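**Student:** Got a predicted structure plus its sequence, pasted below:
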Amino acid sequence: MASKKNQAISVTQLQKMTIDELPPVTLVLGQEQALLDSAKAYFEQLLSSEEREMNYGRYDLSEDNISAALDDAASVPFFGDWRLVVLTQPTFLTAETRKNKIEHEFDALIDYLAHPQPTTKLVFWANYEKLDERKKITKAIEHHALIVDASELKGYRLTSMLNQEATLRHVTIDPRALELLLHRVDEHYTLAVAKLKQLALYVGVGKQISVDDVDQAVEQVIEDDVFQLVAETLGHVQQNALERYQHLLRNGNEPIQLLALITAQVRLLLQVKILRHAGYAQGDIASQLKVHPYRVKLAMQQEQKFRLIELKQMFQELVALDFKIKTGRADKAQALELLIIKFSAKR
């Protein structure tokens, strides 16, 4: 049996296919919820409500034996042209140890894959990060099925899909606004789509989503507040720095957590300044430090305002303070506030 894996298509490409164009077997693979929701909506609209009553089957393979699903798939449709059979929880395709293990008849499934019922659309719903491609059954399905990629989106695919989503909402988004949005949602596509829908309603049809729109409508993450706190501290804007620190404490953030985040931010500024002076570009710095390019971009803009000796001194005192707090030699909340006061004082 040939075991060459089919090339995957995107959910967007799937949505453009009619039921006639859809192959007899489809494998939906991945864990990006927004893409899974779109794929689910696509399959749900393939049959009319009347056709679904007679020609739709859904089987949970953690509970149902696949033989029942194959019997259904092998049946001709009643009062319609097509039958749709969806198989969920095919954990046997993964390396995961199965609970309540059911003995599936894989030989019968492999036979069906080689000779599928032409009027049935069989869908494997594999909402997993990856499959165990060492298994014979996995190889067979990947060879015979149309593979739909619903994996987590990254990089260009992520920004491209969000720009497409904006177009569907009849808005555009400034590249800098998109960058900020992705930063605020930690590059989670599903969350970014939800926020983009809100932003589209916020700005209105035909408008462009700006950086200010994202800043106002999408919650700021704690790292952004810490970023501003460090900037205000090293920029000697003492009142703002102290107010921001108290605000973070009131929001339930522990001094130890804030100390760790401040230390990480100052370390990043220090590393970026050193690497930039050594001739590294933004992308190279991000790759070298394994830090998101947006954080590096902000750090490159910020580090130029501070002297190397200031960053080194603050970093050393933050590390020393961490040791003092952990060994009970300093009060965590007061000691960090005193350090902020020291470095934010006018000089």
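**Tutor:** Thanks, I have the structure now. Every value quoted in this text rests on a predicted model; they were computed, and no experiment measured them. Numbering: from 1, shown residues only.

**Student:** When you work out contacts or count neighbours from here on, use the C-alpha atoms and nothing else.
**Tutor:** OK.

**Student:** residues making contact with the helix or strand hosting residue 274?
**Tutor:** Element membership for residue 274 (DSSP states H and E) is helix 255-277. Identification of contacts with helix 255-277 by Cα atoms under 8 Å, 6 or more residues apart in numbering yields 223, 226-227, 230, 249, 285, 296, 299-300, 302-304, 308, 311-312, 314-315, 318-319, 322, 332-333, 336.

**Student:** ok, second structure coming up, stack it against the first:
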Amino acid sequence: MVLDIWKQIKKNKIDPVYMIYGTETFLINETKQLLIKQLLNEDELDFNYASYDLEETPVEVAIEDAETFPFMGEKRLIVMQNPVFLTSEKQKGKVEHNLKRLEAYIKEPAPYSVVLFTAPYEKLDERKKITKELKRNAVAGEAKRLTEPELKAWVRDRAGHEGVEIDEEAIELMLALAGSNLFMLTSEVDKLALYAGESRRIDAQMVDRLVARSLEQNIFTLIDKIVQRKIDEALRIYHDLLKQNEEPIKILAAIAGQLRLIYQVKELSRRGYGQQQIAGFLKVHPYRVKLAAGQARHFSDGELARTIEMIANADYQMKTGGMKKELLIEMILFNLNGK
């Protein structure tokens, strides 16, 4: 797991070859930044850091660079992006790679260089010899969505990195408000750390006051208000979104997405799937599944089916100019309230 690799890097226990693969861009980028911080100072960056896109450059060119002695420093960092030859995907362009040269290098890497392969792919082709060799000889980690406990640990660690403590209740609320996007969470934790000032502590009140609500979270809260029969508060959230210049068609799509998720979670739960299994099957974060499961208890299958059909009709009218877009969503909210 990437988080375990980070722990070792922070302890300055650095290996010669790393391979980070997966679709969580933040984790891939953060691994690269950690290696830069540990290996190079600002004066060395221009001389001892290089990045190659392997969709455009043969891998042997990057290897030659890794075999070059560092200048004005002790280590070189070579990043090799998009190693599409590790997947079953067809390569773009006509770049040919000398994979035998790569195999030889990873078995005997240069002691003065660190090589990082960043593979932003959902999965690698495990049948390929080069994939097997890299997994055998490199430190490999999958950059995948963090589980709820991992997310909480990551937020806690990020706050500690900024020199502040964060309460458990504050972490829970932050994840509920901002979602699971690591780029957004980083921004929010850093902002709260600055606001905490000399107290060096982030509490739930601070999070509630300062953390920006994502559109996804606003929609979740809006549906929650409908579940609680608080139509006035649901309408207030909707009008706030309009004031923030959110397009009605985008709001409608987000409402449809949340209701569809509730329907899917409800159905898969009935079939005996656990929340982690549902998250994997639907390719959404487990935290979203947990929240949707809570809302699913308040809707029957028939209510959800009718509501999704109503939203589909509203979407058609929005796109054909049948009625004012803002009013269409208000009508849906009133209908949902009456169920």
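**Tutor:** Yes, it's here. Just so it is clear, the model here is predicted, and its values are computed rather than measured.

**Student:** The nearest residue to residue 214 of the second structure once chain neighbours are set aside and residue 155 of the second structure, how far apart?
**Tutor:** Of all residues not flanking residue 214 of the second structure in the chain, residue 178 sits nearest, at 5.5 Å (Cα to Cα, 6 or more residues apart in numbering). To residue 155 of the second structure, residue 178 of the second structure is 12 Å away according to Cα to Cα, to the nearest Å.

**Student:** any residues in contact with both of the two?
**Tutor:** Common neighbours of residue 178 of the second structure and residue 155 are listed as residue 185 (criterion: Cα under 8 Å, 6+ apart).

**Student:** Now, the contacts of helix 255-277 of the first structure that are in helices?
**Tutor:** Secondary structure from DSSP state H places 223, 226-227, 230, 249, 285, 296, 299-300, 302-303, 308, 311-312, 314-315, 318-319, 322, 332-333, 336 of these in helices.

**Student:** Neighbour count says what about the contacts of helix 255-277 of the first structure? Which are buried?
**Tutor:** Listed as buried from the contacts of helix 255-277 of the first structure are 223, 226-227, 230, 285, 296, 299-300, 302-303, 311, 314-315, 318, 322, 332-333, 336; burial here means 16 or more other Cα atoms under 10 Å.

**Student:** quick one: what's aligned to residue 167 of the first structure in the second structure?
**Tutor:** When the second structure is aligned by TM-score structural alignment, residue 167 of the first structure is paired with residue 160.

**Student:** just the strands in the first structure please.
**Tutor:** In the first structure, the strands defined using DSSP state E lie at 8-10, 25-29, 56-60, 83-88, 120-126, 146-149, 172-173, 208-209.

**Student:** just so I know, which of these lies nearest residue 101 of the first structure?
**Tutor:** The closest approach between residue 101 of the first structure and any of the strands of the first structure, judged by Cα to Cα, belongs to strand 56-60 at 12.6 Å.

**Student:** wait, isn't residue 22 of the second structure in contact with residue 142?
**Tutor:** Yes: counting by Cα atoms under 8 Å, residue 22 of the second structure sits close enough to residue 142 to count as a contact (5.5 Å).

**Student:** how near is the equivalent of residue 70 of the first structure over in the second structure to residue 121 of the second structure?
**Tutor:** Superposed on the second structure with TM-score structural alignment, residue 70 of the first structure falls opposite residue 63. Applying Cα to Cα, one obtains 22 Å for the distance of residue 63 of the second structure from residue 121 of the second structure.
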